[in-house]
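*Asks:* Next input, structure requested:
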Amino acid sequence: MTASEAVRPQRRVGTFTLGAVLVAAGCGMLASLLWPSFEPGWLLNASPLILVALGVETLLSARSGGKVKYDWLGMILCFLLVGAAMVFYAAAWAYENGEFINVRNCSRCADETSFRMDYEFFNGFDSHTLRLEAGDALVGRIDTRNGWLEVEISDEDGNTLLEGAPLNGDQRVEVPKTGDYTILVHGRKTSGKFTFARVPAELPEEALSAETEETA
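*Replies:* The predicted structure follows:
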């Protein structure tokens, strides 16, 4: 063993991974400030790489013949890194699958007769409730450019009239009884637009004839 090897200080396990995480987080924050269109969500999605880097560092240190120091401070550092990775993973999962609306460049219109959205990016859930009469029809159009969109239409009793609508195309639901009908949309990293509107039931021929005579 040479004199230089004898005096070489040992490095605690986890310090390299900690440095890499700090560099990546700082670069991501800087990019989000300099480029507003930058999507920082991919940093959360990359959080499992913390565990990968820590595991690689541990394996390489074992191979290098004990040049890495294992003490209680090193163990605490590893524990903090593993905990941070789990927290970031949970945040990434909630970001990707949470029941909230996450949209960009979206125009949304929901009134007494229709529910419409036009979006550049839509990830999450949204809903609107319409009051419909028996004999009405609820017609819709879905135009999806990427990702996918599902639509569920149910009445106030929880009965489903439409579920798992296709990504694109026309939809039509006949309204069997008067009540409140909820349109639930679930977007998964999709861009496009959709519209659902109420089409009132036609008046009976007798009432239509009587109304025509009164108008004349």
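*Asks:* Please count neighbours and contacts with C-alpha atoms only from this point.
*Replies:* Fine.
*Asks:* Please enumerate the helices of the chain.
*Replies:* Applying DSSP state H to the chain gives helices spanning 3-7, 15-34, 41-45, 48-63, 72-97, 205-215.
*Asks:* Identify the residues contacting residue 51.
*Replies:* Neighbouring residues of residue 51 by Cα atoms under 8 Å, 6 or more residues apart in numbering: 81-82, 85.
*Asks:* Let's have the helices of the chain in CSV, adding distance to residue 109.
*Replies:* Below are the helices of the chain laid out as CSV (distance: least, Cα to Cα, whole Å):
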stretch, distance to residue 109
helix 3-7, 71
helix 15-34, 30
helix 41-45, 27
helix 48-63, 39
helix 72-97, 24
helix 205-215, 32
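*Asks:* To compare with the earlier structure, here is another sequence to fold:
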Amino acid sequence: MKTRRVGSLTCGALLIIFGVLFMVHMFVPALKYEFIIKFWPVILIALGVEMLLSCRNKEEGIKLKYDGAAIFLTILLGFFAMGMGVLQYCVENFPVCI
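*Replies:* Predicted coordinates:
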């Protein structure tokens, strides 16, 4: 019986998506951090979709194992990415005079 880890696919896909969005911002400043940060619910939606689709696989005789580390890492990295975006926004718009 095959074992499928639920959460790994979502973790990888979201790392790529948010990484690309932040990298695009470096070259296209018109893509604002506020716009990227508003996509945080995509993390929860993607995890939910993967879990629902994995239930279908369970009926086909595939054993499921939730990858708690990947799910935790996805959420943690999402918050880290949002925090870095907020930090850079603050540095760009509220310069500290020395």
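*Asks:* picking up where we left off before, tell me which of the contacts of residue 51 of structure 1 is nearest to residue 110 of structure 1?
*Replies:* residue 85 (39.7 Å; Cα to Cα).
*Asks:* how near is the residue lying closest to the closest one once chain neighbours are set aside to residue 33 of structure 1?
*Replies:* If the residues on either side of it in the chain are set aside, residue 85 of structure 1 comes closest to residue 47, at 5.5 Å by Cα to Cα, 6 or more residues apart in numbering. Separation of residue 47 of structure 1 from residue 33 of structure 1 (Cα to Cα, to the nearest Å) stands at 20 Å.
*Asks:* got it, and residue 11 of structure 1?
*Replies:* Following Cα to Cα, the distance that separates residue 11 of structure 1 from residue 33 of structure 1 is 34 Å.
*Asks:* just residue 51 of structure 1 next, same as before
*Replies:* For residue 51 of structure 1, the distance to residue 33 of structure 1 equals 27 Å [Cα to Cα].
*Asks:* Map residue 3 of structure 2 onto structure 1.
*Replies:* Under the alignment (TM-score structural alignment), residue 3 of structure 2 pairs with residue 10 of structure 1.
*Asks:* Same question for residue 33 of structure 2.
*Replies:* In structure 1, residue 33 of structure 2 lands on residue 40 (TM-score structural alignment).
*Asks:* Would you confirm that that match contacts residue 28?
*Replies:* Yes. Counting by Cα atoms under 8 Å, residue 40 of structure 1 does reach residue 28; the two are 6.7 Å apart.
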